[in-house]
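[1] let me see the structure of the following:
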Amino acid sequence: MFVLELTYTAPLDRIDAALPDHVTWLQGLYASGDIIASGRKLPRDGGIILAVGDDRARIERLVATDPFSVAGLCEYRITEFLATKTSPELAAHRQQPPS
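    Below is the predicted model:
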C-alpha cells in the first residue's frame, strides 16, 4: 500500500482551476480499485491519497498522470508501507511481511 502526499507548488487559484480534472482523475482511480481514500491536507497545502498495490513503478506512472502533476501544480511524495493490520472493511487490502 502507498501513501501519496501531494504538496502544492502553485497558488490555490491555479489549484482550484485544475481541481475538476483532478477529481475526475481520482474518480477513475476509485473505479479501477487503485485508491481507497483521498482528501485535502489541513491546512490546505496539498492532499493525501491511499493507493493499493505492491508495484511502486505502477504507482509512479499513475501519479504522473494526475492533472496536477501534468500541469506542474504539485509535487508527490510516495511512501510505501505494509498494511498488516486493517479495519474489517479493509481486510481485502491486508498484506503479509515478506518471509
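[2] going forward, measure contacts and count neighbours with C-alpha atoms only.
    Will do.
[3] and the nearest residue to Cys74 once chain neighbours are set aside, how many neighbours?
    Spatially, and ignoring its direct neighbours in sequence, Cys74 is nearest to Tyr8 (4.2 Å; CA to CA, 6 or more residues apart in numbering). By other CA atoms under 10 Å, the residues close to Tyr8 number 20.
[4] run this one through as well so I can compare:
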Amino acid sequence: MFVITLTYVVPVEDIDALMPGHLEWLDRYYADGTLLASGRRVPRTGGVILARADDRAALDAVLAEDPFHKAGAAGYDVVEFAPSRTAPGLEGLLPAT
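    As a prediction, this is how the structure comes out:
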C-alpha cells in the first residue's frame, strides 16, 4: 500500500488546465483497483492518493502517466506501508491472509 502526496509546482491555473486529463487518469486507475482514495490537500497546494500496487516500480509507472507528472506540474512523495489494522468497513485494505 502506498500514500502519495502531490505538491503543485506551477500556478493553480495551470493545474486547472490539466485537471480533465488528470481526472481521466484517476478514473482509469480506480477502475483497475490501483487507486483506492484521492483528494485535494487543504489548502489547495496538491493532492493525496492512497494506492495499491505490486511494487514501487509498478506504482512509478502508473504515476508517470499522470498528466500532472508529464507536464512537470507536481512533485510526488511516496510512502509505502503495510496496513495491519483498519476501521470497520475498511478490511479490504488489509493484505490477504
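[5] quick one: TM-score?
    After superposition, the two chains reach a TM-score (TM-score structural alignment, normalised by the length of structure 2) of 0.92; 96 aligned residues with a CA RMSD of 1.3 Å.
[6] residues near Phe2 of structure 1, how many?
    When neighbours are counted by other CA under 10 Å, Phe2 of structure 1 registers 21.
[7] please apply the same query to Leu26 of structure 1.
    The tally of other residues near Leu26 of structure 1 (other CA under 10 Å) stands at 19.
[8] what segments of structure 1 are helices?
    Remark: helices assigned in structure 1 by DSSP state H are 12-32, 56-64, 67-70.
[9] wait, what's in contact with the closest residue to Phe68 of structure 1 other than its chain neighbours?
    Excluding its sequence neighbours, the residue lying closest to Phe68 of structure 1 (CA to CA, 6+ apart) is Cys74, at 5.9 Å. Listed by CA atoms under 8 Å, 6 or more residues apart in numbering, the contact partners of Cys74 of structure 1 are Leu6, Thr7, Tyr8, Thr9, Ala10, Gly46, Phe68.
[10] neighbour-wise, which of those residues leads?
    For the contacts of Cys74 of structure 1, neighbours tallied by other CA under 10 Å; top is Phe68, 24 neighbours.
[11] tell me if I'm right that that one and His22 touch.
    Yes: contact criterion CA atoms under 8 Å: Phe68 of structure 1 and His22 qualify, at 6.5 Å.
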